[in-house]
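In: Here is a sequence together with a model predicted from it:
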Amino acid sequence: MTTPWYATRESVMHALDSKLTARNAGQIDRALESASRDVEQLCHRRFYPELDTRSWDWPDSQSGTSWRLWLDDHEVISVTTLTSGGVTIASTDYFLEPNRSGPPYNRLEVDLASSAAFGGGDTHQRDITVVGLFGYRNDETTTGTITEALDSSETGVDVDGTAAALLGVGSVIRVDSERMLVTGRTMADTGQNLGGAGLTASNASVTVAVSDGTAFAVDEVILIESERMLIVDIAGNNLTVKRAWDGSVLAAHAAGVDIYALRTLTVTRGALGTTAATHSSSAPILRWDPPGPVRDLTIAEAVAQVTNELAGYARVRKSGDGGTSERATDATALKGLRDRVYASHGRKGRVRAV
């Protein structure tokens, strides 16, 4: 994954009620890549935040006024530096528009009460340059912390239980000023062991005793020997779990065995225009959150693709005369979701007067 997805592998697996295997993980990842790009094409915009430097001709063929620059599909969240003709325009001398509570901004306008102006370069080519955070919106949620110091070359990030429960393959995270793309998750030793009398090979044996329940989180997946379990509740130092999770086999476990959890993230470092850097232990992890309807449509598109692949893009049914016929999967609900997402988050065309 080199370009962000708008949903995680785990969210699609939950929607499909699918068990994790290398085969279906690859299939879901392909579907997520296609679904994310399809959503961008539908909405005519990219939603993820990206630090970048971009330039425009000035004057250009669409200049309606001498003081307004339309950004079109290069919407901006925030601007670090604006220059024109090699001259820096102060942040107090231009406006980000439209004038509302926040991004995305689709144009820059020079404050007519200032002395600033666009133009002045030797030629019109790439006269205006914007350094900033491009995209739709930078909504972030603090999910937890890293548990070990990280140098600039490591691709494995150890996280705490809270982060492990809230992140998945496809998440875009930020540690300090560096963004990373989560491309995989593996088990790590939690440093705790199964306490009490252990566990029997029964779905009713659901209490995992640990030495410190605060080190775990609800919805975290743990591994005891070869059995995966999902934490559904925590009371003191007792974890209530769902046994034989994710297609693993129900088994008995003796007290004292190690407890592992999905707490090592495989990441792409220095993503989306940022630079790989060193980070101290306990640095907070912030997860970028796509708009809810965009996430929902990405999941729906990915589920539809996986389902259609499994059905050979057709369903077979018996006809009235005892024969067979084929029909494509019913996509009525998916079309309705597409229409709603375009209405709420699609970038509409500009109307110009002549």
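Out: On my side now, so go ahead.
In: Only C-alpha atoms from now on, for both contacts and neighbour counts.
Out: OK.
In: Is T141 part of a helix or strand, or is it coil?
Out: With DSSP: H, G, I helix; E, B strand; the rest coil as the basis, T141 sits in strand.
In: Just confirm it contacts P290, I think it does.
Out: No: if you go by C-alpha atoms under 8 Å, T141 and P290 don't touch, sitting 10.9 Å apart.
In: try this one side by side with the last:
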Amino acid sequence: MGAWYATREDVKSALDWAETSRSNARVDQAIEAASRWIEGFLHRRFYPELATRYFDFPDQYARPWRLWLDDSELISLTSISSGGTVLDPTTVLLEPNRSGPPYNRVELRIDTNSAFGGGQTTQRDVTITGLWGYSADDIAVTTAASAINSTATTLLVASSAGIGVGQLLRVGTERLTVTERTMAPTGQTLQQPLDALQKTVTVAVTDGTAFALDEVLLVDSERMLVVDIAGDQLTVKRAWDGSVLATHTGSAIYAPRKLTVTRGVLGTAAAAINQDATVYRWDVPGPVRTLCIAEALVTQLQQSSGYARTTGVGSSARQVGGGTVSKTQYGLSIESLREQVYTSHGRKARVRAV
């Protein structure tokens, strides 16, 4: 499983599918395929990865102080060396400085003594350690509800809102990938009975600050979506996610706050996580996330129809998803989205003189 640009919950919400293990596997497969396709289509990887990469010494007939990184885009620099000599970071310029990160080239200040070269060969002469990718922007979404050691693969969080399966998280310097969410006790119970009527949407709790908007709650066997919070009163959508309306009295309230995670991903090291440590969510660029959801939706709907989804008849028949039937294109909405995202986030080819 590589880094995803949308979560399982994003796609299932768009499809309005109920929670089942069977549909989860299909959605996960579609998101993985869409994420890898987007990387090929846009010619870049968007997620941040801490790594060391090697480059040949710049062509001596070009500008010897400039090193093009090509498809290895740099977010931030940790260290750089050439010919085994560590270069002073104050003599290194990351470019383009007006729009980066990401940076597509490294330059050495020509008013200093720093220089590339000096090794026994020009091959892999330059070594750069840093954070690679398009963006490392992240958002604080919750805190750890309990402490865990560096080998634990289950993380309890204070709120599950904004965290889905496939999400890339950061706690301290460690990055983690969410591979599953399961229900965990919130420590609270219903303070007033609920009848089995759709119009009954107010849930009284002990402490409303312990919940968040868009969090899914489980009361007995009924799921509810929190849409508003006023003090200790939660306004919810009943019978959410394919569950059934039911009566409830004094029932315990659960939420999907138990996360199964893969530790120390993308070049980071697993470390102990303290209780109340801030949990950050990597912020996927908006157009990229939208395109990933759209591509996963197309895959799901095409699979359901045996890749034969068409609209219209005869000479007006058109294939859904941008294909062709009778040389007539359809699916222009997703084609338009692809073009827009390529324009805003695609890596354009750089032509070198020969």
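Out: Looks like it arrived, so ask away. Nothing here was measured: the structure is a model prediction, and the numbers come from that model.
In: who's more crowded, T141 and P290 of the first structure?
Out: P290 (22 against 13; other C-alpha atoms under 10 Å).
In: What are the buried residues along stretch 281-294 of the first structure?
Out: For stretch 281-294 of the first structure, the neighbour count (16 or more other C-alpha atoms under 10 Å) marks A283, P284, I285, L286, R287, W288, D289, P290, P291, P293, V294 as buried.
In: Name the pair among the residues you listed with the greatest separation in space.
Out: A283 and P293 (30.3 Å; C-alpha to C-alpha).
In: on average, how far is the strand ranked longest in the second structure from the matching bit in the first structure?
Out: When the second structure is parsed with DSSP state E, its longest strand is strand 174-189. Its match in the first structure and strand 174-189 of the second structure itself, once the structures are fitted together, sit a mean 0.5 Å apart by mean C-alpha distance after the TM-score superposition for the first structure.
In: which helices and strands sit right next to that strand?
Out: Applying 3 or more C-alpha pairs under 8 Å, 6 or more residues apart in numbering; DSSP states H and E, we find strand 174-189 of the second structure packed against strand 168-171, strand 252-262.
In: Could you identify which of these is most buried?
Out: Among these, strand 168-171 has the highest mean neighbour count (mean count of other C-alpha atoms under 10 Å), at a mean of 24.
In: which residues of the first structure does that strand align to?
Out: Aligned by TM-score structural alignment, strand 168-171 of the second structure falls on residues 172-175 of the first structure.
In: repeat for stretch 274-284 of the second structure
Out: Against the first structure, stretch 274-284 of the second structure falls on residues 280-290 (TM-score structural alignment).
In: Same check on stretch 197-210 of the second structure?
Out: Under TM-score structural alignment, the match for stretch 197-210 of the second structure is residues 202-215.
In: wait, what's in contact with the residue nearest to the spatial centre of the first structure?
Out: In the first structure, the centroid-proximal residue (C-alpha atoms, centre = their mean) is S171; its distance is 3.8 Å. The contact partners of S171 of the first structure, taken as C-alpha atoms under 8 Å, 6 or more residues apart in numbering, are P4, W5, A7, T8, L181, V182, R287, W288.
In: Any of those buried? List them.
Out: P4, W5, A7, T8, L181, V182, R287, W288.
In: what stretch of the first structure lies opposite stretch 105-120 of the second structure in the alignment?
Out: The alignment of stretch 105-120 of the second structure onto the first structure (TM-score structural alignment) spans residues 107-122.
In: T268 of the first structure pairs with which position in the second structure?
Out: In the second structure, T268 of the first structure lands on T262 (TM-score structural alignment).
In: so H345 of the first structure touches H44, yeah?
Out: No: applying C-alpha under 8 Å as the test, H345 of the first structure and H44 come out as separate, 9.2 Å apart.
In: Identify each buried residue in the longest helix along the first structure, please.
Out: Assignment by DSSP state H gives helix 22-43 as the longest helix of the first structure. Neighbour counts over helix 22-43 of the first structure (16+ other C-alpha under 10 Å) mark 25, 27-37, 39-40, 42-43 as buried.
In: so which of the residues you listed comes closest to V131 of the first structure?
Out: Nearest to V131 of the first structure among the buried residues of helix 22-43 of the first structure is E40, at 22.7 Å by C-alpha to C-alpha.
In: Check the gap between the closest one and D17 of the first structure for me.
Out: Distance, E40 of the first structure to D17 of the first structure, using C-alpha to C-alpha, to the nearest Å: 26 Å.
In: For H345 of the first structure, which residues are in contact?
Out: C43, V294.
In: Next, the mean deviation of the match of strand 168-171 of the second structure compared to the second structure.
Out: By mean C-alpha distance after the TM-score superposition for the first structure, the fitted stretch 172-175 of the first structure averages 0.4 Å away from its aligned residues in the second structure.
In: Now find how far off-centre that stretch is within its chain.
Out: Mean-position distance between stretch 172-175 of the first structure and its chain equals 9 Å (C-alpha atoms, centre = their mean, to the nearest Å).
In: Many thanks, we can stop here.
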